[in-house]
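Visitor: here you go, sequence then predicted model.
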Amino acid sequence: MKKILSLVLVSALGGALTLGAYKLFLEKENKVVVAPAETTPAFLPTANTASKLYNLNEAPDFTVAAENTVNAVVHVKNVTLSSGQLTFEDFFLGRRPQRAQLGTGSGVIINADGYIITNNHVIKNAHELSVTLNKNSTYKANLIGADPKTDIALLKIDAEEDLPFVTFGNSDDAKIGEWVLAVGNPFNLTSTVTAGIISAKARDLEGKSLQSFIQTDAAVNPGNSGGALVNTNGELIGINTAISSQTGSYIGYSFAVPSNIARKVIEDIMEYGNVQNGMLGIKGGTFNSEIAKEVGVNYTKGVYVSEVIKNSGAEEGGLEKGDIIRRLDNVEISKFEDLRGYIKSKRPNDEVQVEVLRDDEIRTFNVKLSKTDAFSVNFIKMELQDLSDSFKEEYGIDYGVMVKNTENKWLYSNLGISKGYIITGINDIKIESIEDIAKIKAKYGDNIQEYIKKLEYINTHKERKEVIFR
């Protein structure tokens, strides 16, 4: 018994010695580090708002807007005549065979009397126009007028009863991300409705700041042109006009003329017979960080005024070179297309409130829009305009009028006179402004070119030339 107790005691003592040796010589020391109380723990930012599941009851309801719009959107058919292939018999008999071609598109009834808005390219070169309503009634359509620049046209049909129509909405109030419907007749599939959102505003497809489209991702295809772009209230906010595609069919984006521009165009056609274009009276471009750095301001949105046209509404209203236009009335101006789009919805003599940034201060001016023809004149198939003061100073030219556009093939082929040339004298009469051109036109009448015996001009190399006609 004593031997067993001795053995147990020795074993316990040996284990204790072994554990102590391990702790003392073999086990690594673990240090406990205590963070200071003021240390801020690292974290990732998260939203404070409580997440919630999408409520199906809050989803937009398109049914009423679609039903009303479908009945007001029509199928437009355009019959054009093109020259067919000339046969041997046609050649000797002096005949020119013509072949009928059919084009189709869409249109939107805008009042109960049968006025219909569509695209100019839908009815271009029409020999015969017809319109088919959603209820399959077909009517002959008359062209009231068209504007190729905005691609808007106005048709009229005579129906026995009042027609369903779409009311105009305010396209300036349309928001990016807002739900919209595109209604039209793609691929001759009548009464087709597609949905999407507004993906951009004031979009220019040509890169020349001449257009101001609403961009949407609602599916639009050939045949939709001239159809309606409406909001969820069923209000017309655009006329579907173009698609961005390499194949000719929809690949993601479509473009519509804003309703404010379309409405103004057709109202002008109905009241004046043509489109009344207003002009702010400035030259400039979209403001950006590069220009901001040059002028020393911490602002990168708006339109930079590089020049104020002499005797324009902008000059009379107080705008100056170097101003940065931020708003027109209550519409924010982020780029030049915003400005052009808003001005297109106005007429000459309309007054616009212009908010500008000048010398780090916000200032507001009232500007009356001028007529575009107040700054140019048509003369022997050339459009001429006054020289700006900055142009005269830069090139050392005291007087003359510049060729803005020309269709005078004779002057171009014989003298090279084209865009950018400066007319300085006619028949020894000094030409200082377009007023002098207007006086010459009034003196000689329609056959003015026959009376021109001497022409003085400056070419694009700034060389002075003189030509005497015998």
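Guide: Structure received. Here the structure is a predicted model, which means the values were calculated and not measured. Numbering: from 1, shown residues only.
Visitor: going forward, measure contacts between C-alpha atoms and count neighbours the same way
Guide: Noted.
Visitor: hmm, who's touching whichever strand or helix holds Thr194?
Guide: Under the criterion DSSP states H and E, the helix or strand holding Thr194 is strand 192-203. For strand 192-203, contacts defined as CA atoms under 8 Å, 6 or more residues apart in numbering pick out 66, 70, 175-186, 211-220, 337-338, 341.
Visitor: next one: it to chain centre, how far?
Guide: Relative to its chain's centre, strand 192-203 lies at 14 Å (CA atoms, centre = their mean, to the nearest Å).
Visitor: now do stretch 191-198
Guide: Here stretch 191-198 is found 20 Å from its chain centre; the criterion is CA atoms, centre = their mean.
Visitor: equivalent analysis for stretch 265-281, please.
Guide: 18 Å.
Visitor: the structure to be compared is supplied as follows:
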Amino acid sequence: MSPSSILRRHRVAALLGAALIISPVVVSFAESNAGLSTVAATTQTPAAGTTAPNGSFAPVIAVTKPAVVTITSIMKAQPQAGDDGSPLGGNVPFDQFFQQFFGDQGMPMPRTPPQQQGRRAEALGSGFIVGADGTIVTNNHVIDGASSIKVTLDDGTELPAKLVGHDAKHDLAVLKIKADKPLPTVKWGDSSKLMTGDQVLAIGNPFGIGTTVTAGIVSARGRDLHSGPFDDFIQIDAPINHGNSGGPLVDVNGNVIGINTAIYSPNGGSVGVGFAIPSDQAQKVVAKLMKGGDIEYGYLGVQIQPVTPDVAGAIGLDHPGGALVSQVTDGSPAAKAGIETGDVITGFGGQEIKDPKDLSRAVADVSPGAKETVNIWRKGKAIQISADVGRNAEDQKMASNGNEGRSPPAEQGLRVPSLGLGLTDLTPDIRDQLNLAGNQHGAVVERVNPDKAASAAGIQPGDVIVGVDQTPVRTAKQANQAIAEAAKSAKKSVLLLVDRGDAQIFVAVPFAAG
């Protein structure tokens, strides 16, 4: 695909400074889809006299702009695909960020062939001073991979910076510079009081042209870009571009209520859809990073999914909510605590869990080694258990499969007419075709009627049903009998536990739609 055709595609752009610059060509990166959700908030009342009578933001800018800095991250440029003048390949600095936060597809751009070896690359971004001693906050992706960092103050002074601490999951970093005098600072604001429609100002250095201020409003709260467990972005329409990354989003009182981090862009530039990390989230992380090093996250060891109305009806919950456990990692803190597949986690550490994202955040925020209470809905009853939280999942390894077992005699071609399924037993041949372990049991979905309930619910040929209404099944006959029993009850749907590829998920199939 040519660069020009790629540029025509829609993409989400992370703001890696003005860009990655390999003198003299600017290289920018982008892309992925963004999932969206909303949360409620309360209003924020502007302080009297903050703006001039004519509505100018000049008084706010006069106070905040001196504390905004430009950050130059310097790294040695590695040989890349495209050094001969062809489109730039994927192994570029910060590429790992895009894979983690926005998927593995980037926006390749042409690059000038190198004239000499040992050239260097510079990534330009923004930041803001929160301590008169030279403590600066920015995005992690602005300084990621840097061999050295330089900070340019608002008055043009250039100073070397030391990386104090950084965290990729929150995309935040703390730097420190030494100046011969106290530096101007900005104060943290309360992002929880923001409402859609509140006025905001974005300050930064877009494209390296110099400190720039843009104004807009809060367009939405709680945006989820699927970049990690902490997604809770403020969406704004104040124009931000490459280079604004790490700069402050301030309210009409001049307080920092967000950190500008990403844009949605169909053309590589601002179209009025930007995203900022809320200050309430950022301030807590920054306080930890100021102590130096990285942040350790809690780990429970479960795969979870939302509780839909159909799932709630199948397990006897009076309303959808919580996080449904579809799989428990062997040897994990969850397994040791007694959490089971099919449990719905409704509370953790005293916090109500409304959805899987709530649980991910709650667990990640807990320090490894802490003991927390877990509220669970299990087979029609509410119970409490205690779990010792482990270290984050990236440091964990999945346990290997157990000893291989023998399969029972196969019962071929059983049909489940009420759901529109054709089931068969797992045979050695089918195990090989589906790349399953020898000790895997369950009922293989052989056929799905496209006009019936199972198809509408997302059941696919090749799925392996290993549980029906939270009861394990080993054969097609057992699955058929369990579904038939569920159909005789007053339940509106049946809950199927399905193995699909490397994942295990619950699927609620309503009887009425069959």
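Guide: Perfect, thanks for sending it. As the structure is a computational prediction, the values presented were derived from the model and not from experiment.
Visitor: overlay them and tell me the TM-score.
Guide: The TM-score (TM-score structural alignment, normalised by the length of the first structure) is 0.56; 329 aligned residues with a CA RMSD of 4.4 Å.
Visitor: one step back: filter the contacts of strand 192-203 of the first structure to the buried ones?
Guide: Buried positions within the contacts of strand 192-203 of the first structure, assessed by neighbour count (16 or more other CA atoms under 10 Å), are 66, 70, 179-186, 211-220, 337-338, 341.
Visitor: hang on, the earlier thing: mind reading off the mean deviation between the strand holding Thr194 of the first structure and the second structure?
Guide: When the second structure is superposed, strand 192-203 of the first structure averages 2.4 Å from its matched positions, counting by mean CA distance after the TM-score superposition for the first structure.
Visitor: tell me where the stretch 151-300 of the first structure has strands.
Guide: For the stretch 151-300 of the first structure, the strands defined by DSSP state E, counting those that start in this stretch occupy 152-156, 179-184, 192-203, 213-216, 228-231, 236-243, 254-258, 278-279, 282-286.
Visitor: distance to Lys310 of the first structure added to these, as TSV?
Guide: Shown next, in TSV, are the strands of the stretch 151-300 of the first structure (distance: least, CA to CA, whole Å):
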stretch	distance to Lys310 of the first structure
strand 152-156	31
strand 179-184	43
strand 192-203	28
strand 213-216	30
strand 228-231	40
strand 236-243	35
strand 254-258	31
strand 278-279	12
strand 282-286	9
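Visitor: surely Tyr304 of the first structure meets Glu320?
Guide: No: with contacts counted by CA atoms under 8 Å, Tyr304 of the first structure stays clear of Glu320, the gap being 10.3 Å.
Visitor: more neighbours: those two, which one.
Guide: For Tyr304 of the first structure versus Glu320, neighbours defined as other CA atoms under 10 Å are more numerous around Tyr304 (26 against 17).
Visitor: what's the more buried one aligned with over in the second structure?
Guide: In the second structure, the residue paired with Tyr304 of the first structure is Leu324, using TM-score structural alignment.
Visitor: which element, helix or strand, includes its match?
Guide: According to DSSP H and E, Leu324 of the second structure maps onto strand 323-328.
Visitor: that strand vs the first structure, mean deviation?
Guide: Here the mean offset of strand 323-328 of the second structure against the first structure after fitting is 2.8 Å, by mean CA distance after the TM-score superposition for the first structure.
Visitor: spatially nearest residue to the counterpart of Thr308 of the second structure in the first structure (excluding sequence neighbours)?
Guide: For Thr308 of the second structure, the aligned position in the first structure is Asn288, judged by TM-score structural alignment. Spatial nearest neighbour of Asn288 of the first structure, excluding adjacent residues (CA to CA, 6 or more residues apart in numbering): Thr300 at 4.7 Å.
Visitor: just give the number of residues close to Ala220 of the second structure.
Guide: Neighbour count of Ala220 of the second structure, defined by other CA under 10 Å: 23.
Visitor: aligned to it, what sits in the first structure?
Guide: Using TM-score structural alignment, Ala220 of the second structure pairs with Ser199 in the first structure.
Visitor: what distance do you get for its match to Glu394 of the first structure?
Guide: 42 Å (CA to CA, to the nearest Å).
Visitor: and the alignment partner in the second structure of Lys135 of the first structure, what does it touch?
Guide: Counting by TM-score structural alignment, Lys135 of the first structure corresponds to Asp155 in the second structure. Neighbouring residues of Asp155 of the second structure by CA under 8 Å, 6+ apart: Pro66.
Visitor: cool, Arg327 of the first structure as well?
Guide: For Arg327 of the first structure, the contact set (CA under 8 Å, 6+ apart) comprises 302, 333, 354-356.
Visitor: over to Asn349 of the first structure?
Guide: Asn349 of the first structure makes contacts with 278, 368-371, as judged by CA under 8 Å, 6+ apart.
Visitor: repeat the analysis, applying 7 Å as the threshold.
Guide: Contacts for Asn349 of the first structure (CA atoms under 7 Å, 6 or more residues apart in numbering) come out as 368-370.
Visitor: okay, and it sits in which element?
Guide: For Asn349 of the first structure, there is no helix or strand it lies in under DSSP H and E.
Visitor: can you give me the helices for the stretch 101-250 of the first structure?
Guide: Ranges of helices within the stretch 101-250 of the first structure are 120-123, based on DSSP state H, counting those that start in this stretch.
Visitor: in the second structure, which helix has the most residues?
Guide: Longest helix in the second structure, counting residues (DSSP state H): helix 476-488.
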